[in-house]
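# no sequence for this one, just the structure:
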């Protein structure tokens, strides 16, 4: 159902997975909107991958995105689970998921997902790149986003889909503090923590994995997950428990040297059959390392500001729920 024309306008900050999916939802609902993306590209190749679960696939199909995405994925069918004591199990739960829900669990590069979401978005002029929002201010009849080049964009509400280091969340807190809610927010600001780091990447030419196979290797103080995707690509994650629990924003940052050091330390760790960590690192096309934030903020909106995705909730990625959990939120927000 398309809404009648009105002066209501949504400013989306962040051309992320959540941001672009939300834009598609608003477009379908006939709600005026604009996307401000700080990067110069909508779909940069940063080496990350995205997992699509049935709950997300159902939404993507309704938005007209799933058919194109299916061309880039290899459905997962078999999961091999390896425990620290050497016990190994084979599970067909991935096939069961497909049989019960009609959609497969699958992975593709995050850049591919963003490219498809952008290409199929019908009003590309509404996506403005190179616009880093630095400030949010109340203005007559709405709220304004100010970017680093001095541009000002006015809307009825601002939606922060700008990730775990969300500027919109910070601005929401700042404005709420001015409204005498500081004591409530001070405690909430400490609710996001970091206990794990992750090296993630995409490799190719790895022998020993079949199409649609997934490996979950649980080690002492670490875990490795890998999925055979389409086009001979393997998406992998190495999770490592840190020496202490950090409270955001005082959390560690990691470089490519840190990623290489960890993979070198674990290079001889056998994951499945003859496959070792070194096989992943040696054949990588791209890789990176990041801290894994975990937390759920209580304040999801204030005044004319709303948070989506990682800006408001971040869960352990050892089970890879990140992107699949961010897909239902834009649709729920759009319908309200």
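Nice, thanks for sending it over. Every value quoted in this text rests on a predicted model; they were computed, and no experiment measured them.
# Going by C-alpha atoms from here, please, whenever you check contacts or count neighbours.
Noted.
# ok, the closest residue to residue 111 other than its chain neighbours - contacts?
Computed as CA to CA, 6 or more residues apart in numbering, the closest residue to residue 111 that is not its neighbour in sequence is residue 43, at 4.9 Å. Taking CA atoms under 8 Å, 6 or more residues apart in numbering, we find residue 43 in contact with 110, 111, 112, 114, 115.
# for residue 270, same thing?
Listed by CA under 8 Å, 6+ apart, the contact partners of residue 270 are 276, 277.
# What separation do you get for it and residue 218?
Distance of residue 270 to residue 218, computed by CA to CA, to the nearest Å: 11 Å.
# and if you look at residue 97?
Taking CA to CA, one finds residue 97 at 22 Å from residue 218.
# Which residues does stretch 58-68 contact?
24, 25, 28, 57, 103, 116, 117, 120, 327, 328, 331.
# Now do the strands in the stretch 1-150 of the chain.
9-13, 32-37, 49-52, 78-82, 88-91, 106-109, 127-129, 133-139, 142-147 (DSSP state E, counting those that start in this stretch).
# Use this one as the comparison:
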């Protein structure tokens, strides 16, 4: 008798948890292995959920909970290096009107907690303190050996373990030909949360641009979130990506004069911080997202700047695409598809998602280089030419028509769609 299909998901971050919610809804067995000792921890930048993502959360029954945890931002205000306002638009209100679903800004911890709680009884399928030491795959299935010597078996391994993917690295170590394009790391970001800042207007996404730096900041009545990007003096590598205990205080000191909102500077933010992390932002992509029974999803496959808030949205769309394919194959074939069948599924998955995801990566790369004046030509096009030709509202319509409206949904969950001015293409 054949064993039932079982997915071994590596990584209990937002992507792995979201995929777990999808597989649970599809009645596909899974286990999630997380190397940390807890699932919900302070980590990562504030995540912006675009409408094609909140649409998926609506399918999963999590939209109302996500809205309740959001910062409630409705407008975007840009300022210059001296703190003077340059523009103000109800950008997120327009986006909501275009698509029928809101844009939500959630601190990563809140999103992780939301997706974790969404698993309900399936939370027992998450195993923490589970570091990988080996992955073995053959014609019959996969076996993941953990650092404590225990093993998890299944039909496939899905690497949702982020930028510094262990799945990708261990697969290379075992001789499987995952060939990644070189990661470029030209920027780093100090992100974190703070207590609500008195005197600053609520509901505003503040963004400032200056040579070598971009700041992003928003506050609700209870919490504030920020991301401070800066250009590295030289391109970094994986080998020199560590920081010491003085890195964050030194960052605040070096950029204390930069404004993040009118009358409010980086140095003013420091005393309100409740949590911070300084991290580099690698940009790159794996040339092959799969091999045999192993497949990558999210930032383990494509890494991008978080400046446009598109990383998790791209990962969520990949998870939707993968979940739909797994649902279909487990209903049409034997409980445990052959390697040949899986190769076809994973190849189709990469073909559909790679072009879209790499395009998003490249747009994000162009945006941060423009806003930090790293590329003068790109800066002139993005900062001046496009707004002059299109205007902010028309640019949001163009983005919605060409990108957001093509967002995928889960094929196996019936639901009532919401609609805006721009029709959904799928």
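Cool, got the structure. Being a predicted model, the structure only gives us computed values, none of them experimental.
# What value does the TM-score take for this pair?
Superposed pair, TM-score by TM-score structural alignment, normalised by the length of the first structure: 0.90. Supporting alignment: 322 aligned residues with a CA RMSD of 1.9 Å.
# Residue 82 of the first structure contacts residue 218, correct?
Yes: applying CA atoms under 8 Å, one finds residue 82 of the first structure in contact with residue 218, separated by 6.0 Å.
# Residue 237 of the first structure pairs with which position in the second structure?
For residue 237 of the first structure, the aligned position in the second structure is residue 227, judged by TM-score structural alignment.
# which residues does the closest residue to that match other than its chain neighbours contact?
Leaving out its chain neighbours, the residue that sits closest to residue 227 of the second structure by CA to CA, 6+ apart is residue 191, at 4.2 Å. By CA under 8 Å, 6+ apart, the contact set of residue 191 of the second structure is 44, 45, 46, 225, 226, 227, 228, 276, 277, 278.
# 10 Å instead, please
By CA atoms under 10 Å, 6 or more residues apart in numbering, residue 191 of the second structure lies in contact with 43-46, 215-217, 225-229, 275-279.
# Just the ones in helices from these, please.
Counted as lying in helices by DSSP state H, out of the contacts of residue 191 of the second structure, is not a single one.
# Tell me the buried residues within these.
Among these, those scoring as buried are 43-46, 215-217, 225-229, 276-279 (criterion: 16 or more other CA atoms under 10 Å).
# can you pull out the helices in the first structure?
Ranges of helices within the first structure are 17-29, 54-62, 66-70, 93-101, 110-119, 167-178, 182-188, 256-265, 277-282, 322-326, 328-335, based on DSSP H.
# Please report the distance of whichever residue in the first structure pairs up with residue 255 of the second structure from residue 182 of the first structure.
Mapped onto the first structure by TM-score structural alignment, residue 255 of the second structure lines up with residue 266. Remark: distance between residue 266 of the first structure and residue 182 of the first structure (CA to CA) = 45 Å.
# And stretch 316-324 of the second structure against the first structure, how far off on average?
Aligned to the first structure and superposed, stretch 316-324 of the second structure gives a mean residue distance of 0.9 Å (mean CA distance after the TM-score superposition for the first structure).
# start and end residues in the first structure for that stretch, please.
Under TM-score structural alignment, the match for stretch 316-324 of the second structure is residues 327-335.
# Can you give me the distance of the residue nearest to residue 111 of the first structure to residue 31 of the first structure?
Distance, residue 43 of the first structure to residue 31 of the first structure, by CA to CA: 24 Å.
# Please apply the same query to residue 261 of the first structure.
In terms of CA to CA, residue 261 of the first structure sits 49 Å off from residue 31 of the first structure.
# Looking at the two, which is more packed in?
Remark: of residue 261 of the first structure and residue 31, residue 31 carries more neighbours, 19 against 12, as counted by other CA atoms under 10 Å.
# The more buried one corresponds to which position in the second structure?
Per TM-score structural alignment, residue 31 of the first structure is aligned with residue 28.
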